[in-house]
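> predicted model, plus sequence, below.
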Amino acid sequence: MSSFSEKMKKFKWKHYINYIVITALTVVFAIISAVGGLKSSSTILLEKIAISIVLAVSLSLVVGFLGELSLGHAGFMCIGAYLGGKVASLLVPVMGNGAVTMLIALIVGGGCAAVFGFLVGLPALRLKGDYLAIVTLAFGEIVKVIFQQSETFGGNLGLSTPNRPHKNTFFIVAFALVLFTLLIIQNLMRSKHGRAITAIRDNEIAARATGIDVTKYKLIAFMISAFFAGIAGVMFSYTNSSIQAVKFGYNYSIEILVMVVLGGMGSINGSILAATLITILNEKLRTVLTGDLAVLKDLLYALILIVIVIYNNAPALKGFREKYNFRNLAAKIWHPKDDPSIVKDDAASWDKVPTKIKMDEILSVDLKVGNEFTPDKPSKGDK
């Protein structure tokens, strides 16, 4: 029993707090839906929240962790929506509107978006900052125009897509894809590959000097990000009876970028929270401002976002977030007060910081470019 309690103390609950919260909320809403207490408008809102979370978390991989500014995320979503929706509409008469059809549509939509993510990632090898933003923005607009003018995909009228199966419980599938997205991206960022991606963001020249394959990791980040954007597009095609390319313009790409920025660059939990709040805000404004007031929706939405951005950078709110973020709350719940893994901002905590480095550790570092740090292996100069 004591060994089990020790394992529970060592278990890093803070890494899984988002899985636990999302799963618990999904179960609660599923129970409410089963007893008939969830309206159809509420289920649609939950589906939109799930799609927004997938988009925000996937874009955070490129913008937050890789440090590249991409304004074409809606373009990848458009590719997934059209190609996945087209495949689904062709398979429904043959295989029915079931799980197998949806799985094939998700694979096709996500895979095709990943291929275009590879193509867009190639300019990222030489372009940075504003120049890369212009290229990705142009890519998104080109994709939109191609589908808008293609008669195969319905042209300006849009593409008719199959209705989602089990309308009242389809949000469960959507949040299952959210968990899948978090599982892949969070585990990637906790691995050595994730550390290589963040090293490229912090200092690309130094990353190259240490032997990190910058080309490979940039392309991997763009492809994974585009893949999940394509999956979100397929989900979007299922939640709408028809899709029009005009919905995937640069305004939508900027809206996804706002979710990432408001949530915090490189913060997955922040992206989840920001995507949820912005989606709810957008939907509530659309339902409240009707008739003659509908023209004020975009204006009021923009003003609210400006206020949120200004308030988000307020020193008082920053201190509140640092004190009550997910990591600190989880540490307070699952760790004892004297746990050394909880860093306290006081004078006593600084006594635990190592101030000396052994000389043999310094001399054991092989400074040759491309070699990894191996403390037990003597450098060639020592022989």
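The structure has been received and is ready for your questions. Residues are numbered from 1 along each chain as shown.

> C-alpha from now on. contacts and neighbour counts both.
Fine.

> now the helices for the stretch 201-350 of the chain?
204-209, 214-239, 250-263, 268-288, 297-312, 315-323, 326-334, 347-350 (DSSP state H, counting those that start in this stretch).

> now render those helices as TSV, adding distance to residue 72 and mean neighbour count.
Listed next are those as TSV, based on distance: least, C-alpha to C-alpha, whole Å; neighbours: other C-alpha atoms under 10 Å:
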stretch	distance to residue 72	mean neighbour count
helix 204-209	23	15
helix 214-239	10	26
helix 250-263	6	22
helix 268-288	17	18
helix 297-312	20	13
helix 315-323	30	11
helix 326-334	30	16
helix 347-350	45	10
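
> reformat these as JSON lines; add distance to residue 145.
Compiled in JSON lines, these are given as follows (distance: least, C-alpha to C-alpha, whole Å):
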{"stretch": "helix 204-209", "distance to residue 145": "35"}
{"stretch": "helix 214-239", "distance to residue 145": "17"}
{"stretch": "helix 250-263", "distance to residue 145": "12"}
{"stretch": "helix 268-288", "distance to residue 145": "25"}
{"stretch": "helix 297-312", "distance to residue 145": "23"}
{"stretch": "helix 315-323", "distance to residue 145": "41"}
{"stretch": "helix 326-334", "distance to residue 145": "42"}
{"stretch": "helix 347-350", "distance to residue 145": "58"}
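
> adding another structure so you can compare the two:
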Amino acid sequence: MSAVDSSKDMTSAASKLRRTAWYQQPRFTRLWAMVALGVLLALVTGEQGNTRDIFFSLKGSLTGGGLWICLAVTVGIWAVREFAAEPVKGLVGMAKSGVGGPMDAVRTRVQADPRLRWGLIVLALVLALWVPSLLSRTWQTVLVDQIAIFALLAIGLNVVIGWAGLLDLGFFAFFAVGAYSTAFWTGRLPVEPPVVLNNFWVIPIAVVTCLITGVLLGAPTLRLRGDYLAIVTLGFHEIIYLVAKNADGITGGPQGARLIPDFSIDFAGIDFKWSIKPLPYWYLLVFFIVLVIILFSRLEHSRVGRAWTAIREDEIAAAANGVDTVRFKLMAFAIGASTSGVAGVIFTSKYGYINPEVFPLLQSILILAYVIFGGMGSIPGVLAGAALLVWLPEALKDYVDPADRYMYLGALLVIMMIYRRRASGPLAVDSAS
């Protein structure tokens, strides 16, 4: 055998070694990944486990029709991705161009015509007041106890994150401050107040208390940035929680405060008392949400709002141009916390009872998720994000086990973070679309 033939044989053998098997090709690698995802989806949505049989969940989830449905969905997505990607992209592009043009025209028309803009705002307000009366008692309660309360909190956190660009992981602690302020000034804590007040008079006091608390938190910590500031706010939440739980002689400890009175009006011949019915509380919350939106919208376009925007975009450049960054960040923390005072008073008055377990750290994380999902810096977006993400677990309660509801919420957040167009502030990421 000649040297040339030997070289050819060696080259052929080497090429065979380098050749990728069919099941190792990227297309089929993605297929195995989607099959594994289908099995995982069947497991997490299948039968719940029990203590008598540790394999009960596996047997129930992997032997029923749910497994084949999950595999059909995931493999179907793979097939569309591999064999119909270009036609699908073309259809999506056509749909975007067909919808985007009219939507941009409508948006431009609304922005240019104040009468149309105010007409839409009035229409939205009328619907917000009228539609809840058509809902069942259960959904009215969800509107008040969760959607409206969290919307009010999200508007406040939007000031901190969306406008000033500060990452706060302990915002729900301000809500606890507002709630315990209500219990104190209505005489339901072990410490007697100087005077027992009506719940309406407690609202401005709770707002001021939350403002002062925001200043006390921000003054020694706002020179920190990024992750360090987030850790400090996280510790602030834990401090508030532990004080509420362990200061028995002040906060009532684990037992909390009971028999907190409802809102009531007795003035100029008007005698009305809020009861357990949710609608009166809904109207009260709508009033305060509209008031806060008006005040914060004016603030956003003021000198303070422009300073917050400068800090959010580039704090070093803002400081170099004469912006007192510490002062304005302190204002953002204090003003953002003010909405928690209102929410805390209304929530506590409706329930009539609070204890430290009402204020877990998870709630702070959820409020942060609502603000990011709706769009940091946008008040309508924050309201929509809070409403949608609070509504989702409630809508799933008849179909999904309570322990699994937040799994779907987490999946929705992951998808949104991957495909959202853009974001600004401390959590900004590049567009993935």
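Looks like it came in fine. For clarity, every value in this text was computed on a predicted model and none was experimentally measured.

> before we move on, back to that, between the helices of the stretch 201-350 of structure 1, which gets nearest to residue 153 of structure 1?
helix 214-239 (12.6 Å; C-alpha to C-alpha).

> over which residues of structure 2 does the closest one lie when aligned?
Alignment of helix 214-239 of structure 1 against structure 2: residues 325-350, by TM-score structural alignment.

> next, the mean deviation of that stretch compared to structure 1.
Superposing on structure 1 and averaging over aligned pairs (mean C-alpha distance after the TM-score superposition for structure 1), stretch 325-350 of structure 2 comes out at 1.2 Å.

> what's the spacing between the nearest residue to residue 229 of structure 1 once chain neighbours are set aside and residue 321 of structure 1?
Among residues not flanking residue 229 of structure 1 along the chain, residue 77 sits closest, at 4.8 Å (C-alpha to C-alpha, 6 or more residues apart in numbering). Per C-alpha to C-alpha, to the nearest Å, residue 77 of structure 1 is found 31 Å from residue 321 of structure 1.

> check residue 288 of structure 1 too.
Note on residue 288 of structure 1: its distance to residue 321 of structure 1, by C-alpha to C-alpha, is 31 Å.

> what's the counterpart of residue 267 of structure 1 in structure 2?
Aligning on TM-score structural alignment places residue 267 of structure 1 opposite residue 378 in structure 2.

> my read: its match touches residue 161, true?
No: Residue 378 of structure 2 sits out of contact with residue 161 when judged by C-alpha atoms under 8 Å, with a separation of 10.8 Å.

> the two: which is more packed in?
Remark: of residue 378 of structure 2 and residue 161, residue 161 carries more neighbours, 27 against 18, as counted by other C-alpha atoms under 10 Å.

> who touches the aligned partner of the more buried one in structure 1 in this structure?
When structure 1 is aligned by TM-score structural alignment, residue 161 of structure 2 is paired with residue 63. Neighbour list for residue 63 of structure 1: 69-70, 260, 265-266 [criterion: C-alpha atoms under 8 Å, 6 or more residues apart in numbering].

> got a markdown table for these, with distance to residue 39 of structure 1 too?
Output for those, formatted as a markdown table (distance: C-alpha to C-alpha, whole Å):
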| residue | distance to residue 39 of structure 1 |
| --- | --- |
| 69 | 38 |
| 70 | 36 |
| 260 | 29 |
| 265 | 35 |
| 266 | 35 |
